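[1] what's the 3D shape of this:
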Amino acid sequence: MSAKKIPRRQAIPILYTRGTHYDVGFDMGRTFGSMIRSFLELCGPLNETYLPLYDQPEGREIYNQTLESVKRSFPQYIRELEGVADGAQVEFHKLFLLHMDDITPIALGQENLIPAAPVGCSDIIVNNDSFRILGHTEDALSAQLNHYYFVVADIISDTPQGKYNVKEEKFMSLCYAGHLPGYTMNFNRHGLVFSINTLSAANLRSGKTPRHFITRALLSAQNYDQAVTILRDSGVGAGDGCSINMTFLNNNDPFTFYNIEMGPVEQGANESPLDIKVINNNEHNFHCNSYLRLPVKEVGGAIVDSSVARMETFSSYQPPKTKEDVIKLLGDQTNPPHTVFRENGDVDEYVKTIALGVFDCINKTCTLYSDNPTTNEPLAVISMQL
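    A predicted model of the protein is given here:
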């Protein structure tokens, strides 16, 4: 049976690792090497778009500009990704191209090479005295089904690292095979809990910081002000955009959630544009994969259509107030083809919900599912106290 034909597995691997950035990356690559190599073989955008463009002089120039920019800001995360490549015995440039995502084709004016697909995630925040919940579906290319894992890392450096002078990081993050932590659902030792929605801006920037590296840096944030500083990325700015749903379990009085829309840096600027929405007590929030507040031109098509449909599904329910309400909404499949929980049984379906997490910020637990939560028991309930 080929890797592509493996049906949904009831399994979420977890790796505990400690060391330098390179050490932690190497452990991820060595432990999940077969999974990473399998995903690289199956990844359509990598093999059909990113690698052919990389082999052209113009594409290689965009790659080199972006790599050098990230090295200047976050050399430690480049070493971490080099560790993943060495541990998995795969080429580094393939992994870095995955982190650049659609920057290369859009920067080259070849948007036609990007599949018009409803890629992205759905998030629900409920903030009241009894339930403080962040629920997140991890929606990705179907090739990423069974190609992900959780990493619990304790990274210790002898000297301050990168533009924010970080010496130690401790976090848990879901990782797509071959990817750095941070661009999914996560929490760190400072009480930061956050999840990501992919947003597809029409104008992406080469030579800037890919969103994957900005959210990787977010795992080091100790408080709200540091988190916003990291997202702004002053001096460079984001090359592409996303939405961040976040809160801090510590020092929240009153308890507050945030939804932050981050856009790619504007032409001639050097800082990510942000729109910050505060979700106070007795409020809730939904977010999917289109810009709701930040005035950013989007690519349009299936990703926006799907996002609009899922938001309409959420709005058709009574406002969520409990954990059970959140689970019901995230497992909803009543509005095909753009259902909230994406799974029609076809292993070749382009986009699937590959995992789901419900963060209980009062009890400090993360409940993990690998299948629809309305019909399946969770695979694990993990403490968020690192």
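[2] could you use CA atoms for every contact and neighbour count after this?
    Noted.
[3] what about residue 374, how many neighbours?
    Neighbours of residue 374 under the rule other C-alpha atoms under 10 Å: 15.
[4] here's the other one to compare against:
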Amino acid sequence: MSSGKILPRRQAVPVLYTRGTHYEVGFDMGRTFGSMIKNFLILSNPLNETYLPLYQSPKGRQIYNETLESVKESFPQYIRELEGVADGAEVEFHKLFLLHLDEILPQALKHQPRNKNQPTGCSTIIVNQKDCRVLGHTEDALTETLNHYYFVVAHIISDKPQGKYNVKEEHFMSLCYAGHLPGYTMNQNAHGLVFSINTISAELLRAGKTPRHFLTRALLATSNVDDAFRVLKDAGVGAADACSINFTFLLDPRQMCYNVEMAPSPERKDESHLSIREIPLGEHNYHTNQFDRIRQDQANELMIDSSISRMRTFGGYRPPTNEEDVRHMLGDVSGGHYCVWRDNGRCDEPVKTIAVGIFDLKSKTVSLYSDNPSLTQAHCTLPFILNK
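    Below you'll find the model as predicted:
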């Protein structure tokens, strides 16, 4: 279903500053970007061709409800936030929640084909040198997502502790796909956390567990490395699907960066399986959209092919030592069908790079690009949100 029209790449990065309760912040996102959210719901092929038809089946509705109740038990505040988005945009809540379930519903129903022919994903480069500490990230998504995103700077204050980790206040910035919660892209919070996400299409997915979108949303509330690992492990429930998290805390005296591969655990069904790689000062790291360390089957062969191609491209460069190196690498178009920067200028391309973020950990700024960062200037450079 594609009754909407995919527009040419817009040279704009919408930014919203908002403050309030979880519901109020969600409502502001929905109200401000309502037309964009409505149009994205029309354009989204996975939603309209797969998720909604499965949701209409009795078994699909059961899986939806089981997962929704599990998230409500752990993170009721983020359900209220998503309800605020739905109310503000005047769209149905279940459509937004289905987007956050992603491939969990079709996999739980053994529905074929899954989203196997669309190599979506992202590329992340970490440079952790004494004179240059940078996290650079491309946001790659289905072509209908182009122009359907915004950057949110939010300050959330609750009158009582919220969710399983008793959080009362959150202050962060995050790029959001239209209708989605913050957290599952590139992000920074007031405790000095900087992180980006690479989707991984695991074959093993679990209904009734915590979707990755909600675990990374909860990551925005963490204040130190141990907090971050605790959220990702999700003891008592566990991740429903897989991704890679690249992160650091600015106040960490070791100046350590991390790559964490997170997946549903095949042995322990009540917590996530994590593989943690430390990236100490003096080193760099690349990650795309495949397991590099976890030994689990992956569902999306084209995503793996794309990941291998992008990693091969990065391997052809000398190790990056500055921001300019990172921008050139993330703007590379030499990889043939599976380039790092993806945009052939046509609407028939299934995946495009929709945005790029360059987080400078020393200057404490993020530069946002809506076009190739090796050829254009940043649309804006924002200071980090940091507690005083």
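[5] how about the helices in the stretch 201-350 of the first structure?
    Taking DSSP state H, counting those that start in this stretch as the test, the helices found in the stretch 201-350 of the first structure are 211-218, 224-232, 302-315, 323-330.
[6] isn't residue 76 of the first structure right up against residue 164?
    No. Contact status for residue 76 of the first structure versus residue 164: not in contact, 11.1 Å apart, counting by C-alpha atoms under 8 Å.
[7] the two: who's more crowded?
    residue 76 (21 against 15).
[8] any idea which helix or strand carries that one?
    Assigned by DSSP states H and E, residue 76 of the first structure belongs to helix 75-88.
[9] circling back to that earlier point, now the helices of the stretch 201-350 of the first structure in JSON lines, with distance to residue 51 of the first structure and mean neighbour count?
    Listed next are the helices of the stretch 201-350 of the first structure as JSON lines, based on distance: least, C-alpha to C-alpha, whole Å; neighbours: other C-alpha atoms under 10 Å:
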{"stretch": "helix 211-218", "distance to residue 51 of the first structure": "19", "mean neighbour count": "23"}
{"stretch": "helix 224-232", "distance to residue 51 of the first structure": "28", "mean neighbour count": "17"}
{"stretch": "helix 302-315", "distance to residue 51 of the first structure": "23", "mean neighbour count": "19"}
{"stretch": "helix 323-330", "distance to residue 51 of the first structure": "35", "mean neighbour count": "19"}
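[10] in a markdown table: those helices, plus distance to residue 141 of the first structure.
    Converted to a markdown table, the helices of the stretch 201-350 of the first structure look like this (distance: least, C-alpha to C-alpha, whole Å):
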| stretch | distance to residue 141 of the first structure |
| --- | --- |
| helix 211-218 | 16 |
| helix 224-232 | 25 |
| helix 302-315 | 12 |
| helix 323-330 | 18 |
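[11] give the equivalent position in the first structure for residue 66 of the second structure.
    Matched by TM-score structural alignment, residue 66 of the second structure corresponds to residue 65 in the first structure.
[12] spatially nearest residue to that match, not counting backbone neighbours?
    residue 207 (4.7 Å; C-alpha to C-alpha, 6 or more residues apart in numbering).
[13] what sits against the one you found?
    62, 65-69, 239 (C-alpha atoms under 8 Å, 6 or more residues apart in numbering).
[14] follow-up on the earlier one: quick check: angle from the helix or strand where the match of residue 66 of the second structure lies to helix 75-88?
    Secondary structure assignment for residue 65 of the first structure, by DSSP H and E: helix 57-73. Relative orientation of helix 57-73 of the first structure versus helix 75-88 (axes from the mean of the first three to the mean of the last three C-alpha atoms, to 10 degrees): 120 degrees.
[15] mean shift between helix 57-73 of the first structure and the second structure?
    With the two structures superposed, helix 57-73 of the first structure lies on average 0.4 Å from its match in the second structure, counting by mean C-alpha distance after the TM-score superposition for the first structure.
[16] and the contacts of that helix?
    With C-alpha under 8 Å, 6+ apart as the test, helix 57-73 of the first structure has contacts from 53-54, 78, 96-97, 104, 107-108, 162-163, 206-210, 213.
[17] same question for stretch 254-265 of the first structure.
    125, 127, 201, 203-205, 231, 237-248, 271-281, 291, 293-294, 296.
[18] residue 204 of the second structure touches residue 300, doesn't it?
    No. If you go by C-alpha under 8 Å, residue 204 of the second structure and residue 300 don't touch, sitting 11.9 Å apart.
[19] of the two, give the one with the bigger neighbour count.
    residue 300 (22 against 19).
[20] quick one: closest of the helices of the stretch 201-350 of the first structure to residue 179 of the first structure.
    Closest approach to residue 179 of the first structure among those (C-alpha to C-alpha): helix 211-218, 8.5 Å.
[21] what's the average distance of the closest one to the second structure?
    Looks like 0.2 Å for helix 211-218 of the first structure (mean C-alpha distance after the TM-score superposition for the first structure).
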